[in-house]
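Peer 1: coords please:
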Amino acid sequence: MSAPRTAPPENHVRPADRPAVILTEAVAWILAAALLVALPFIVILAGDPPRGAPFTRNLAYALGFGALALAGLQFALTGRLKPLLRPFGADIVPVFHRFLSWAALAFMLAHFGMLYVWHQDDLGSLSPLKAQPHMTAGRVALAAFLVLIVSSEFRKRLGLDYLWWRRLHIALALLGFGAAIWHVLGAGHFTARDGTRGLWLAVTLAWLGLILYTRLVRPWWQSRNPWRVIENRDEGDGIRLLRLRPEGRPLRDWRPGQFAWLAIGNSPYSLREHPFTIATAPDKGHEISVAIKELGDDSRRLSRAEIGSTAWIDGPYGVFTIDREAEAKGFVMIAGGVGITPIIANLHALQERRDPRPVHLLYANVDWQGVAFRAELDRIARDIDLRVTHVLETMPDTPPKGQSIAKGRIDADLIQRLLPDDSRDWPHMMCGPAPMLDALRKALRQRGVPAHRIHSEIFEMV
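Peer 2: Sure thing, here's the model as predicted:
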């Protein structure tokens, strides 16, 4: 039902959430990334530009420098830099990271392949016992990045534990990057002059500073701001809800629907952390809740955290929030299974603000017993104009009273049947398994929903 609004949506929109600001920041970061990739070539041309060498030789070296620049860029993409993540979203940046990593590897292989085919004298001996150390370092870098990308792309097929994969990933990245820097400076092609070498060292130190911030400074800050587990309750469908209280500084600039990296019972330096959506809204106070479902890796241990356990929080991150939609006339929200968590957080914010805008929620599950947060959704629907349709693959023997239930899966026909025509221009916020989201994007586009009105949250980070 509708309730009087106690605070207009605009009051909760910060300047950083306005579309013009987001677009400006996104363009600025794209230009900065392009400059970073071009920087090695600027350094070369400024200090010792290539002249008179065969085109294939210069191209091979250019590909090598480009590969190094792309490799350095990965530390920024994976460093959880909030100014970088703000305009794009924390689930889009890893996609950039993945494709640019493949591009860096392709550049490295092309660099080595062109020299091997046309300029073997530049390569020298391939034996590490005879080759110069900096040449061997280049081959070590190539091997490290190759293993890094293959182990990441096929982690689940290879049966790699998440924690050990993270350790391997970081070790290979640091080894490969360090070896690549040694190779470039040792080879001396276009970097031999003092001024050019100094610029290269400055760039290297900047990348190193970013690594130190990510791996040392930020965990140190977390260690000064611990959290405490104060509740662990069952929400159904194998989901446990942990409630945490800050014992230091609470989250800053927190918006409904965002997520945080959580570690329990370990040092923040341990790498044993995982991303979870914050199930509560900042309007409810400084305490946060996270919903954990046992899906493998470390989730079983985290879901069984004891009351009083120490926790470490790094966040908030993400842009899956109603605070970016102040002008929306209503919302369509679609969730599958545990993907209801960021939806719940946004609904809590609407509830606390007594926001009168209509919300249509389609919530997919296997059966009625597996529906999490049922009571919570009923409570929220008493305060705001929330219409929930439970989409179940298996119908209950006795339909529950007062509930709207549809059989099957969320597809184009069901969307067309359940959603009002004027909702096409509303924000469509979706969270669930990747195959479900892919199918829904196509169905919504066929229905005439503009692409910029379709927002999704991907909770499988690797």
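Peer 1: alpha carbons only for contacts and neighbour counts from here, please
Peer 2: Fine.
Peer 1: mind listing the helices for the stretch 51-200 of the chain?
Peer 2: Under the criterion DSSP state H, counting those that start in this stretch, the stretch 51-200 of the chain contains helices at 55-77, 82-88, 93-118, 120-123, 133-153, 155-158, 162-187, 194-212.
Peer 1: okay, these in TSV with distance to residue 428 next?
Peer 2: As requested, the helices of the stretch 51-200 of the chain are exported to TSV (distance: least, C-alpha to C-alpha, whole Å):
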stretch	distance to residue 428
helix 55-77	27
helix 82-88	17
helix 93-118	21
helix 120-123	54
helix 133-153	30
helix 155-158	31
helix 162-187	32
helix 194-212	36
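Peer 1: one more, so I can put them side by side:
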Amino acid sequence: MITQSSVLEKFGLQYPFKFNKKSKLALGYFCLMLLPFLATFSLDMADKTTYATILTTVNVLAMMAFYMQFPLVSRLKSFSLFANIDWNITHHKKIGLWLGIIFLLHPVLILAPRFLVSFDDGMHSLVSVITAPQMLTGIIAWVGMIIWILIAIFKNTLNISYETWRFTHMLGLVTIMILATLHITSVGSHGQFQEKFNLIWWALCATSVTMVLYNYFIKPRILRSKPFKLIDVAQVSSTDWQVTIEKKDASGFDFEAGQFVWLNTSKHSGGVKEHPFSIASCQADLPRVSFLIRNLGDYTSKLDTLKIGQNVYVDGPYGSINLAESSKAKAIVLIAGGAGIAPMLSLLRGLAEKNDARPIRLIYGNNRLDQMVLQDEIKALEKTMPNFKQQLVCNEEFNQEHREDIYQGVIDKDCIEGVFNSINNQNSIEAKKDCTVYLCGPKPMIAGVNTSLKSLNIPKEHIHYEQLSF
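Peer 2: As a prediction, this is how the structure comes out:
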């Protein structure tokens, strides 16, 4: 059954209305989307039919959404509206899919009235559009957008390296944006008659291109003047490495537990060589910073080739997860899946540094036991921290006597509820009321755990997570 509250949740809102961080972001982006729309309709335009007005509205909003794709991924942490990188990336992908659909339907919606009059009229209009020289930019942008959206969706299936995909994705979308802007300012009904309309769109286009140039060419050169040094690379499980770097001047870098950065270990200064990794260390370890990195791709499979002492370039930190979100909580549950252990370990180390006496639980899941990292350190924390326990979760069938610290299977509802029971002497209901949950892992794991938390009536505002997907 579709309810008012369920519809609002799709847009990051709650019923009754509670403006949390994500709903404020959604509202802010929506207001920005309306600016060119309002500017367009403030111009003195000829009367339009209802259908043409609706079509113009859709086109204007879609183009603004296209331009907004660039600040969403530009890591503008100085601007609060663009600072939540995980939220930005998630919505960048969702908006991209909708833009692909709108671009696909764009010529269909324009030509549909002609085909409704007669098939011959429709075909004549279609041929005129395809053969008209001034339509070439629009046609190229239309075809290019469809192809680039499909590549983004199936990039893993196509086995494209992260660096190659990121560069071609950026280059392709910038080209499509310029062609689309040329199309709407030279062929679109507004652009043909209103110079002010054209100025709006070319200004937005120029701003987007400037962001790309800064992030891919200017910022990397700035970062090269502030290098870190590689201190250590050590394998800490069958699939994971711990990489430790140190700031050369021992100043100018700070972070909060749970955040991540983009690392560049290449000699090249281009932004396409960067890779996002979560910080696993805590602030007390500065100027040294450690990362737990799983061997999952073409770059991470070559970590053992890095040279101790080489320069490493860091863009960050980023991320909205931090311990301030649990400052008023009576208990904390950290849930990590696979490589998601890095930010959870950073949070745990930060809590240990403060000697936090609240009940703290770590649920750590992997496919195999030999993928569990830094178990000696975590077990030591179980002894030294006032109220900390770890619950391992493993899919692998192991031939050893039953261990209470290992839950066989995946991180499901029963596993999570068992951990809540351990917090408050079997009274999980009380534990859920005042507990903050931090969550990090692969996208399917995040979705499954969120479903379990919802079924356990964990308040949505008490759940903080980031997905390992860029």
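Peer 1: coming back round to it: right, so of the helices of the stretch 51-200 of the first structure, which gets closest to residue 356 of the first structure?
Peer 2: Nearest to residue 356 of the first structure among those is helix 82-88 (27.5 Å), distances taken as C-alpha to C-alpha.
Peer 1: which strands and helices sit next to that closest one?
Peer 2: helix 19-47, strand 310-317 (3 or more C-alpha pairs under 8 Å, 6 or more residues apart in numbering; DSSP states H and E).
Peer 1: need the counterpart of residue 140 of the first structure in the second structure.
Peer 2: In the second structure, residue 140 of the first structure lines up with residue 140, judged by TM-score structural alignment.
Peer 1: quickly note the distance from that match to residue 227 of the second structure.
Peer 2: 42 Å (C-alpha to C-alpha, to the nearest Å).
Peer 1: before we move on, what about residue 221 of the second structure?
Peer 2: Residue 221 of the second structure is 11 Å from residue 227 of the second structure, by C-alpha to C-alpha.
Peer 1: just the helices in the stretch 251-400 of the second structure please.
Peer 2: Using DSSP H, counting those that start in this stretch, helices in the stretch 251-400 of the second structure cover 341-353, 375-384.
Peer 1: most packed of those helices?
Peer 2: Ranked by mean neighbour count, the helices of the stretch 251-400 of the second structure are led by helix 341-353 with a mean of 25 (mean count of other C-alpha atoms under 10 Å).
Peer 1: that one vs the first structure - mean distance after superposition?
Peer 2: Comparing helix 341-353 of the second structure with its match in the first structure after superposition yields a mean distance of 0.9 Å (mean C-alpha distance after the TM-score superposition for the first structure).
Peer 1: and that helix, how far from the chain's centre?
Peer 2: Taking C-alpha atoms, centre = their mean, to the nearest Å, one finds helix 341-353 of the second structure lying 21 Å from the centre of the chain it belongs to.
Peer 1: for that helix, name the packing helices and strands.
Peer 2: Applying 3+ C-alpha pairs under 8 Å, 6+ apart, one finds that helix 341-353 of the second structure contacts strand 288-294, strand 331-337, strand 435-441.
Peer 1: what residues does that helix touch?
Peer 2: Helix 341-353 of the second structure has contacts (C-alpha atoms under 8 Å, 6 or more residues apart in numbering) with 257-260, 278-284, 291-293, 322-323, 334-336, 364, 381, 385, 438-441.
Peer 1: just to revisit the earlier point, of all the helices of the stretch 51-200 of the first structure, which one is nearest residue 339 of the first structure?
Peer 2: The nearest among the helices of the stretch 51-200 of the first structure, by C-alpha to C-alpha, is helix 93-118 at 18.9 Å.
Peer 1: which residue range of the second structure does that closest one align onto?
Peer 2: Under TM-score structural alignment, the match for helix 93-118 of the first structure is residues 88-113.
Peer 1: next one: that stretch to chain centre, how far?
Peer 2: Mean C-alpha position of stretch 88-113 of the second structure versus that of the full chain (C-alpha atoms, centre = their mean) differs by 20 Å.
Peer 1: on average, how far is it from the matching bit in the first structure?
Peer 2: Averaged out, stretch 88-113 of the second structure is 1.9 Å away (mean C-alpha distance after the TM-score superposition for the first structure).
Peer 1: now that stretch: buried residues?
Peer 2: Buried positions in stretch 88-113 of the second structure, judged by neighbour count with 16 or more other C-alpha atoms under 10 Å: 88-93, 95-97, 99-100, 102-103, 111.
Peer 1: still on that earlier bit, switch the helices of the stretch 251-400 of the second structure over to JSON lines; also include distance to residue 20 of the second structure.
Peer 2: JSON lines is the format used below for the helices of the stretch 251-400 of the second structure (distance: least, C-alpha to C-alpha, whole Å):
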{"stretch": "helix 341-353", "distance to residue 20 of the second structure": "22"}
{"stretch": "helix 375-384", "distance to residue 20 of the second structure": "33"}
